[in-house]
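Undergrad: how would this look folded up:
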Amino acid sequence: MDGLRIYVILGLIVGSSAVYMWIRKRISSRYLTQKLTALNTTHYHVLEHINKQNTQIDYLIVSIYGIIVVKQINWTGEVMGTEEEENWVLKFNKQLKTIKNPLHEYKPYIQELAKHLKLPTKQFHQIVAVSNQATLSVDQSLIKNQQVCHFDQLVAAITQIKTPILSKENVQLFAEQLKQG
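TA: This is a model prediction of the structure:
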């Protein structure tokens, strides 16, 4: 009977942890969605939760400045890594966890999307938005170039991209194509 209790307790702990993470992700997603409403809707078309071949893109923002792909990360602790590294390190409560470099996760999708829209990949920008509770100890050039930022800096990171590269007509066309899948 004691063994059964242990399994039940472990099950409850694991289950409550999963529920906590799910709730946290939902709250973070709503928070970012609310933040993105600050973007001028005549210049930026925000698309949420785009599903493509086993990959869910958190946010796609289509604008005259290119197509911005945003990955939302709900980590807490210290995040360490560079653009080149295959894996990053997440340090939380003196424990180190290896995680896949989030900048690499969407690259195949960006290439597929570029091919589908008949655009060069240089017209795509990628931003990793990390929870405000995380400490960013990533390569400083990633922060300076607005490739990695906290949730609260996401709109500023997007609006830092100022070189027009797409026509308004193409922006509308691409936004419609991406909405339809």
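Undergrad: make it CA atoms for all contacts and neighbour counts henceforth
TA: Fine.
Undergrad: quickly find the element holding G3.
TA: Using DSSP states H and E, G3 sits within helix 2-36.
Undergrad: that helix: how far from the chain's middle?
TA: Put simply, helix 2-36 sits 20 Å off its chain's centre (C-alpha atoms, centre = their mean, to the nearest Å).
Undergrad: got the buried residues for it?
TA: K25, S28, S29, L32, T33, L36 (16 or more other C-alpha atoms under 10 Å).
Undergrad: farthest pair in those?
TA: Spanning the widest gap among those are K25 and L36, at 16.3 Å by C-alpha to C-alpha.
Undergrad: skipping its backbone neighbours, what lies nearest the most centrally placed residue in the chain in space?
TA: Closest residue to the average C-alpha location of the chain: K71 at 0.8 Å, with C-alpha atoms, centre = their mean. Spatial nearest neighbour of K71, chain neighbours left out: V128 (4.8 Å); criterion: C-alpha to C-alpha, 6 or more residues apart in numbering.
Undergrad: which residue ranges of this structure form strands?
TA: Taking DSSP state E as the test, the strands found in the chain are 44-52, 55-63, 66-73, 77-81, 87-92, 95-100, 124-130, 134-138, 148-150.
Undergrad: among the ones you listed, which is nearest A18?
TA: Of all the strands of the chain, strand 66-73 comes closest under C-alpha to C-alpha, at 15.9 Å.
Undergrad: which outside residues touch the closest one?
TA: With contact meaning C-alpha atoms under 8 Å, 6 or more residues apart in numbering, strand 66-73 is reached by 29, 57-62, 102, 123-131, 158, 164-166.
Undergrad: buried only: go through the residues you listed for me.
TA: Here, 16+ other C-alpha under 10 Å leaves 29, 57-62, 102, 123-131, 158, 166 buried among the contacts of strand 66-73.
Undergrad: hang on, the earlier thing: who are the contact partners of the residue nearest to K71?
TA: By C-alpha under 8 Å, 6+ apart, V128 lies in contact with V70, K71, Q72, I73, P102, L103, Q147, V148, C149.
Undergrad: next, the second sequence, to be compared with the first:
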Amino acid sequence: MIYILLAIMFVILFVLKSPTIKGKIGEKSVVNKLGRLDNDKYIILNDVTIPKASGGTTQIDHIVVSIYGIFVIETKNYRGWITGNEHDEYWRQTIYKRKERLYNPIRQNFGHVKALEALLDDYADLKFIPIVSFSSRADLKVKVTSEVIYSTQLLKTIRQNQNIVMGIEDVKRIVGKISSANLTNRSTKREHVRDIKKAETVKKNKISNGECPKCGNHLVDRNGKYGKFKGCSNYPKCRFIAN
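TA: This next block holds a predicted model:
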């Protein structure tokens, strides 16, 4: 009996350490925080998948449509040091001596905003407020001007926007349009994941062939502050760096 209990405990610990499970726990924590907003002024949509104007789909963790604007929130549940700059393609996660890279979440969230702009193109002058929210497990050491915050600062960051830009009826209509476009079935979610993997494979193939995946020019060897690296020959018009 004791061996069965140990086996169950091992499985539970293994599952809880899964990045996917940790991510879901982090998103649930944000959902709970957003639930404290005044529902007469804010309407929350979680885990929204909508089509992109360029084809494919994009998944948005949280959208808060309010009389103050539309908050587009990307949540990250990483731990360790998170380093990077506003315009870097990739940021870096450092845990002791282990380093991993992550796609710049500011860029990621910019794509979400563009998809929403295309979906809501019949509304003029909508105010979008993109926010990247990291859990307190991370130690942010990023150099940015965009809103990159800890999840503990999320409500304060949202509430500091107090200029009314639309009425609650407009808020409800926008929520209805986003909800109608939300692709909720599992096959669509799987297709979204396949699209991401396919795009990453295409990008890697171009880099291995010495082609800049951003603009199509050649990649060349360059010398930088931290040593040699491969960058686009079209610099400074294209600032792509192969990490």
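Undergrad: just put the strands of structure 1 in JSON lines and tack on distance to Q177 of structure 1.
TA: What follows is the strands of structure 1, written out as JSON lines (distance: least, C-alpha to C-alpha, whole Å):
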{"stretch": "strand 44-52", "distance to Q177 of structure 1": "11"}
{"stretch": "strand 55-63", "distance to Q177 of structure 1": "11"}
{"stretch": "strand 66-73", "distance to Q177 of structure 1": "13"}
{"stretch": "strand 77-81", "distance to Q177 of structure 1": "34"}
{"stretch": "strand 87-92", "distance to Q177 of structure 1": "33"}
{"stretch": "strand 95-100", "distance to Q177 of structure 1": "30"}
{"stretch": "strand 124-130", "distance to Q177 of structure 1": "16"}
{"stretch": "strand 134-138", "distance to Q177 of structure 1": "35"}
{"stretch": "strand 148-150", "distance to Q177 of structure 1": "27"}
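Undergrad: of the ones you listed, which is nearest N170 of structure 1?
TA: Of the strands of structure 1, nearest to N170 of structure 1 by C-alpha to C-alpha is strand 55-63, at 9.0 Å.
Undergrad: the closest one corresponds to what range in structure 2?
TA: Counting by TM-score structural alignment, strand 55-63 of structure 1 lines up with residues 58-66 of structure 2.
Undergrad: check the mean deviation of that stretch from structure 1.
TA: Once superposed with structure 1, the aligned residues differ from stretch 58-66 of structure 2 by a mean of 0.6 Å; criterion: mean C-alpha distance after the TM-score superposition for structure 1.
Undergrad: which residues are in contact with that stretch?
TA: With C-alpha under 8 Å, 6+ apart, stretch 58-66 of structure 2 has contacts from 27, 31, 41-52, 70-75, 111-112, 115, 166, 168, 171, 174-175, 192.
Undergrad: what of stretch 78-90 of structure 2?
TA: 91-96, 101-104, 106-107, 134-146, 240-241, 243.
Undergrad: any idea how far it is from the chain center?
TA: Distance, centroid of stretch 78-90 of structure 2 to centroid of chain: 12 Å (C-alpha atoms, centre = their mean).
Undergrad: and that stretch, how far apart are its ends?
TA: Length of stretch 78-90 of structure 2, first residue to last, C-alpha to C-alpha, to the nearest Å: 14 Å.
Undergrad: that one corresponds to what range in structure 1?
TA: The aligned range for stretch 78-90 of structure 2 is 75-87, by TM-score structural alignment.
Undergrad: name the residues of the matching stretch that come out as buried.
TA: Neighbour-count burial for stretch 75-87 of structure 1 [16+ other C-alpha under 10 Å]: W75, T76, G77, E78, V79, M80, G81, T82, E83, N87.
Undergrad: how about those in TSV, adding distance to G15 of structure 1?
TA: Output for these, formatted as TSV (distance: C-alpha to C-alpha, whole Å):
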residue	distance to G15 of structure 1
W75	19
T76	20
G77	22
E78	25
V79	26
M80	29
G81	30
T82	33
E83	34
N87	27
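Undergrad: pull the longest helix from structure 2.
TA: For structure 2, the longest helix by residue count, based on DSSP state H, is helix 186-208.
Undergrad: and the angle for that helix with strand 57-66?
TA: On the basis of axes from the mean of the first three to the mean of the last three C-alpha atoms, to 10 degrees, helix 186-208 of structure 2 is oriented at 120 degrees to strand 57-66.
Undergrad: now do helix 186-208 of structure 2: which range of structure 1 does it align onto?
TA: The aligned range for helix 186-208 of structure 2 is empty, by TM-score structural alignment.
Undergrad: and if you look at stretch 230-240 of structure 2?
TA: Residue span in structure 1 matched to stretch 230-240 of structure 2, by TM-score structural alignment: none.
Undergrad: one step back: so which of the contacts of V128 of structure 1 hold up in structure 2?
TA: Retained contacts for these in structure 2, judged by both residues aligned by TM-score structural alignment, their matches' C-alpha atoms under 8 Å, are V70, K71, Q72, I73, P102, L103, Q147, V148, C149.
Undergrad: quick one: which of the residues you listed has the most company?
TA: V148 (27 neighbours; other C-alpha atoms under 10 Å).
Undergrad: kindly provide the distance from the equivalent of D139 of structure 1 over in structure 2 to G26 of structure 2.
TA: Residue pairing (TM-score structural alignment): D139 of structure 1 is matched to K143 of structure 2. For K143 of structure 2, the distance to G26 of structure 2 equals 23 Å [C-alpha to C-alpha].
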